[in-house]
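Chemist: A structural model of the following input is requested.
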Amino acid sequence: MKIIIAGAGEVGFHLAKLLSYESQEITLIDINKESLAYADTHLDIKVIKGDATSISILRDSRIEQSDLFIAVTASETTNITACVLAKQLGSKRTIARISNTEFINFKEEGGFTKFGIDELISPESLAASEIQLSLKQSSFNDTYEFENGALTMVGLTLSRSASFVGKTVKDAAKIFPEIHFVPIAIQRFGSQYTIIPRGDTMFKRGDNVVFITSEGGAEELCRLTGKKNSEIKNVMILGGGQIGFKTARDLSDKGFNVKLLEVNKERAFDIADDLPEVLVIHSDGRNVDLLEEENISDMDAFIAVGGNSETNIMSCLVAKSKGVKKTIALVENMDYFELSHSVGIETLINKKLLAANNIFRYIRKGEVVAMTKLNNMNAELLEFEVRSSSEICNKLIKKVDFPRSAIIGGVIRNGLGVIALGDFKIQEGDRVVVCSLLQSIKGVEKLFR
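Modeler: Model prediction:
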């Protein structure tokens, strides 16, 4: 697959890095010589210095042969223009990164598809949505919804009090036969290896386990693991950038009590004018005395989405020490994920990873309609739509020659989520959620073509 990426910033470089691992033919375009030089020396890709809105530069990249053109520069105007030109010059599909979320909400009215833009993505909007989902499932580390919650992925670390610690998956299923969840991935405490659980896989204390749940499954998991999905009402947000602003606005609209800390005085006043229901405080969120003055111990959640990952992590640790139940940090450095979990921050948000997940479904073969990479695990969660020609269609799950390092987590049929076991028959139109280690994805994709 030939893919051209315009923009060698954080999102563009991360995408190029992930896609280069997949043996895709990648071309990276940017006007910044230093960014391209770093990508050229660290990745097996082709780089072109120039403006992505230049027709001659696009032709140099062989745009007419491209399967996908992705514009993720810092300029929304550049991204939109580049995608329009790329489509006119022969690219099969185009994706533009935008910052104005109104464009996504009114994509059809704005005529973006007619212009030649197949998809719009906003990393900031994706991050804000991820934060809201994390607050909704406050007792879990990681969350992801399929089809508006018909099936939900949740991740948690097993404590000694969890009912199924010391039991195999098969034994746990016998004890709790009416459950609405199934384990799909396990990472042992202190290990970097991801396990796709089978019947004889044993749950151990300290395991980081990812489950797929249908309706009611999250509540069952809370009861069986001794966790409490407590209600969140009072929220403090550090950082008034795009993510902080959108999160504060959306949470306030839903009835949350929101305090927002912003270090830039002018920006703080602008937010206060735009969001009258939000208490905006002009202050540095690293000031522990100020956090105490603002009653941080009374907060149900603390969300750090400032521009500095280290500040976000340290602020969350301060909040945690003051008794805040749920902490969420925006981090840019992927290496911080494991460290932050180990010191007690429940949820980490990474814009680059969210944008990559959103774009990856256009690269995956088969009828992939949604996907996400599991945090700190060597696995992906994919949602496929079953066609009449799919090899898996009209077969019982236990009769499908499924890769050993992949597992079906659930099926969505007519809008309803089902935890599908061996005797479940897959039908045309079903949406099947699969967890797979990276080396088995190609084998899984073949079943759904």
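Chemist: going forward, measure contacts and count neighbours with C-alpha atoms only.
Modeler: OK.
Chemist: end-to-end on stretch 131-144?
Modeler: Terminal residues of stretch 131-144 lie 11 Å apart, using C-alpha to C-alpha, to the nearest Å.
Chemist: what does it contact?
Modeler: Outside of stretch 131-144, the residues within contact range by C-alpha atoms under 8 Å, 6 or more residues apart in numbering are 130, 152-157, 222, 227-232, 247, 251, 301, 326, 328, 346-347, 349, 372, 375.
Chemist: what's the answer for stretch 203-218, then?
Modeler: Contact with stretch 203-218 is made by 149-160, 164-169, 179-189, 409-410, 417-419, as judged by C-alpha under 8 Å, 6+ apart.
Chemist: need the contact list for Leu151.
Modeler: So Leu151 contacts Glu145, Ile212, Thr213, Ser214, Glu215, Gly410, Ile412, Gly417, Val418 (C-alpha under 8 Å, 6+ apart).
Chemist: Quick check: closest non-adjacent residue to it.
Modeler: Distances taken as C-alpha to C-alpha, 6 or more residues apart in numbering put Ser214 closest to Leu151, at 4.9 Å, once the chain neighbours are dropped.
Chemist: Need the residue closest to the centroid of this protein.
Modeler: By C-alpha atoms, centre = their mean, the chain has its centre lying nearest to Leu354, at 4.0 Å.
Chemist: give me the element that one is part of.
Modeler: helix 351-360 (DSSP states H and E).
Chemist: Check Ala420 too.
Modeler: Residue-wise, Ala420 maps onto no helix or strand under DSSP H and E.
Chemist: and it, how many neighbours?
Modeler: Residues near Ala420, counting by other C-alpha atoms under 10 Å, number 21.
Chemist: distance of it from Asp401?
Modeler: Relative to Asp401, and taking C-alpha to C-alpha, Ala420 is found at 16 Å.
Chemist: and if you look at Val324?
Modeler: Val324 is 47 Å from Asp401, by C-alpha to C-alpha.
Chemist: of the two, who's got more company?
Modeler: Val324 (20 against 12).
Chemist: Then the more buried one would be within a strand, right?
Modeler: No. Val324: not assigned to a strand; according to DSSP: H, G, I helix; E, B strand; the rest coil it is coil.
Chemist: what's near enough to touch it?
Modeler: So Val324 contacts Ile296, Ser297, Asp298, Met299, Asp300, Ala301, Phe302 (C-alpha under 8 Å, 6+ apart).
Chemist: Ranking by neighbours, what's the top pick from the contacts of Leu151?
Modeler: That'd be Ile212 among the contacts of Leu151, by other C-alpha under 10 Å, with 30 neighbours.
Chemist: Which helix or strand contains it?
Modeler: strand 208-213.
Chemist: Skip ahead from the helix or strand where Ala185 lies and say which helix or strand is next.
Modeler: Secondary structure assignment for Ala185, by DSSP H and E: strand 181-187. From strand 181-187 onward toward the C-terminus, using DSSP H and E, the following helix or strand is strand 194-195.
Chemist: Next, the second sequence, to be compared with the first:
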Amino acid sequence: MKIVIIGNGKIGSNLAALLVQEGHDITVVDCDETHLRKSQNTLDVMCIEGNGATAETQLEAGANKATLLIAATPYDEVNVLCCLIGKRLGTKKTISRVRMPEYYQQMHLIREDLGLSMVINPELSTADEIMRVLVFPSAAKVEVFGKGKLELVEYRLPDFPWLENITLVELYKKIKTKFLICAVQRDEKVFIPSGDFALQEGDRIHVAASHRNIERFFRASGFMKDKVRTVMIVGGGRVGYYLSKQLLAVGMKVKLIEKDRERCEKLSDLLPKAIVICGDGTDQDLLIEEGVLEVDGFVALTGIDEENMIISLFAKDSTNAKVVTKVSRENYIDLSSELGLDCVVSPKSLTMGNVLSYVRSLESTAGSEIESLYHLVGDQVEAIEFRVKERIPDLVGVPLKDVQLKKNILICAIIRKREIIIPDGSAVIELGDSVVIVSKEHHFSSMKDILD
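Modeler: All right, here's what the predicted structure looks like:
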């Protein structure tokens, strides 16, 4: 697939690297030669120096023949203009990054008029991810499928004697609710487990179930944490704003610490129900003075990864709060986990997943279509939701025990209208179902790809 990416900053360059790995023909456009140089030297992409918001540059990049144009410059207005021009030139689909809250709120009104196929907002996606974890603080991460009907929850197993070496079959018998452990990370290894897999302390498990059954699983196993009612946020950027707005909307109390006075004044106007403190959130004395020892949730959202990690470690060691850490650099994600920070969010990773899901859906055959896609355990496992749109031989209407799947693939849920089915061997996939699979393999764009 020919894809044009305009804007080769952090988001653009990482998208280029990801989509090259997926086997696509990528052209990158940027007006700054230094932004292009690294991609030119390290990736198999065509680089064009120029203004991507002009028809001349887009024609040089081949936008008139492209299946997809992605506008990822730092400027929302430029991104929208790039997509509008690309659409007029003949690009089939367009994706625009829009970050400003004022603009993003208007997109649903004019998206079709502007020719936008998709709008991405990394900061809002990050806030959504953090919100899901704060609403369900027992989890390290929560992904949703079937428009929220199914949840896939990551959790690190504690030192509970009854858990040691218990097999999944034994666990399913002990906890009588519908759930499935569909992936396990143990140190550097990742498993798509079968029923005889034995759990150990420190394993990171990924549990699939409806929200109600996820809660039942955590209560029955003794993993359930108290609800979060008060949250301290350090960093008043766009993520901090979006998150505060969501928390206040569900009745949580929010204290937001930001060191820029002008930004504090603006946040006070935008978030009248929040307590906004002008100060240095990396100052431990200030955090204690403002009540960090009493809050239920603590979120580090400064623009500097190292600061976020340090203040998160302080909050983790000093409080009983649910601690969430924003990290942008990929190599810091694993480091954060090693330091004991189990809930780390990455705006870049979330954006990559959203775009990749859309790109894969463009590749999908008529028989099935990707609804959503998430990366688990870094990039080692993919969880994909397919919509079954036609009768696929050897799959639709066949009991799962008779379906020949490729290795390291697990069908972990079937979503049928309002029903969540955690399947056993007798379960059958029907036309119109959404099917969630977990796999150590990558590049699946159709349900047909999972058959052996």
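Chemist: Superposed, what's their TM-score?
Modeler: After superposition, the two chains reach a TM-score of 0.94 (TM-score structural alignment, normalised by the length of structure 1), with 444 aligned residues with a C-alpha RMSD of 1.9 Å.
Chemist: counterpart of the helix holding Leu354 of structure 1 in structure 2, which residues?
Modeler: Aligned by TM-score structural alignment, helix 351-360 of structure 1 falls on residues 347-356 of structure 2.
Chemist: average distance between that stretch and structure 1?
Modeler: Taken over the aligned residues, the distance from stretch 347-356 of structure 2 to structure 1 averages 1.0 Å (mean C-alpha distance after the TM-score superposition for structure 1).
Chemist: Show me the contact partners of that stretch.
Modeler: Residues contacting stretch 347-356 of structure 2 (C-alpha under 8 Å, 6+ apart): 11, 14-15, 18-19, 120-123, 125-126, 326-328, 372-375.
Chemist: my guess is Ile345 of structure 1 meets Lys325, correct?
Modeler: No. Assessed by C-alpha atoms under 8 Å, Ile345 of structure 1 is found out of contact with Lys325, at 9.9 Å.
Chemist: Filter the contacts of Val324 of structure 1 down to just the buried residues.
Modeler: Buried members of these, scored by 16 or more other C-alpha atoms under 10 Å, are Ile296, Ser297, Met299, Asp300, Ala301, Phe302.
Chemist: Out of the residues you listed, which comes closest to Glu34 of structure 1?
Modeler: Nearest to Glu34 of structure 1 among those is Phe302, at 36.6 Å by C-alpha to C-alpha.
Chemist: That closest one corresponds to which position in structure 2?
Modeler: Phe302 of structure 1 maps onto Phe298 in structure 2, by TM-score structural alignment.
Chemist: so what's its match up against?
Modeler: Taking C-alpha under 8 Å, 6+ apart, one finds Val231, Met232, Ile233, Val292, Ser312, Ala315, Ala321, Lys322, Val323, Val324 in contact with Phe298 of structure 2.
Chemist: Okay, and which of those map to helices?
Modeler: When helices are assigned by DSSP state H, the members of these inside them are Ser312, Ala315.
Chemist: Which position in structure 2 pairs with Asn414 of structure 1?
Modeler: Using TM-score structural alignment, Asn414 of structure 1 pairs with Lys417 in structure 2.
Chemist: The aligned partner of Ser312 of structure 2 in structure 1: neighbour count?
Modeler: Counting by TM-score structural alignment, Ser312 of structure 2 lines up with Cys316 in structure 1. When neighbours are counted by other C-alpha under 10 Å, Cys316 of structure 1 registers 27.
Chemist: Which residue of structure 2 lies farthest from its centroid?
Modeler: Computed with C-alpha atoms, centre = their mean, the residue of structure 2 farthest from its C-alpha average is Glu56, at 35.3 Å.
Chemist: which SS state does that residue fall under?
Modeler: Here Glu56 of structure 2 is recorded as helix under three-state DSSP.
Chemist: and it, how far is that from Ala66 of structure 2?
Modeler: 15 Å.
Chemist: got it, and Gln284 of structure 2?
Modeler: The value you get for Gln284 of structure 2 to Ala66 of structure 2, if C-alpha to C-alpha is used, is 52 Å.
Chemist: When those two are compared, which one has more neighbours?
Modeler: Neighbour count, other C-alpha under 10 Å: between Gln284 of structure 2 and Ala66, Ala66 has more, with 23 against 14.
Chemist: Just checking the distance from stretch 191-200 of structure 1 to the centre of its chain.
Modeler: Relative to its chain's centre, stretch 191-200 of structure 1 lies at 22 Å (C-alpha atoms, centre = their mean, to the nearest Å).
Chemist: Can you give me the buried ones in it?
Modeler: In terms of neighbour count (16+ other C-alpha under 10 Å), stretch 191-200 of structure 1 has its buried residues at Thr194, Ile195, Ile196, Pro197, Arg198.
Chemist: Apart from its neighbours in sequence, what residue is nearest Leu58 of structure 1?
Modeler: Excluding the flanking residues, the one nearest Leu58 of structure 1 by C-alpha to C-alpha, 6+ apart is Ala52, at 6.5 Å.
Chemist: Gly146 of structure 2 now?
Modeler: In this structure, Gly146 of structure 2 finds its nearest non-sequential neighbour in Ile415, 6.7 Å apart by C-alpha to C-alpha, 6+ apart.
Chemist: and if you look at Gly307 of structure 1?
Modeler: Leaving aside its chain neighbours, Gly307 of structure 1 sits nearest to Gly239 (7.5 Å; criterion: C-alpha to C-alpha, 6+ apart).
Chemist: How about Leu293 of structure 2?
Modeler: Thr319 (5.3 Å).
Chemist: what sits against that neighbour?
Modeler: By C-alpha under 8 Å, 6+ apart, the contact set of Thr319 of structure 2 is Val292, Leu293, Glu294.
Chemist: Just the element for Asp44 of structure 2, please.
Modeler: Using DSSP H and E, no element contains Asp44 of structure 2; it sits outside every helix and strand.
Chemist: so which strand or helix has the match of Phe302 of structure 1?
Modeler: Assigned by DSSP H and E, Phe298 of structure 2 falls within strand 297-300.
Chemist: mean per-residue distance, that strand to structure 1?
Modeler: Compared with structure 1, strand 297-300 of structure 2 is 0.7 Å away on average (mean C-alpha distance after the TM-score superposition for structure 1).
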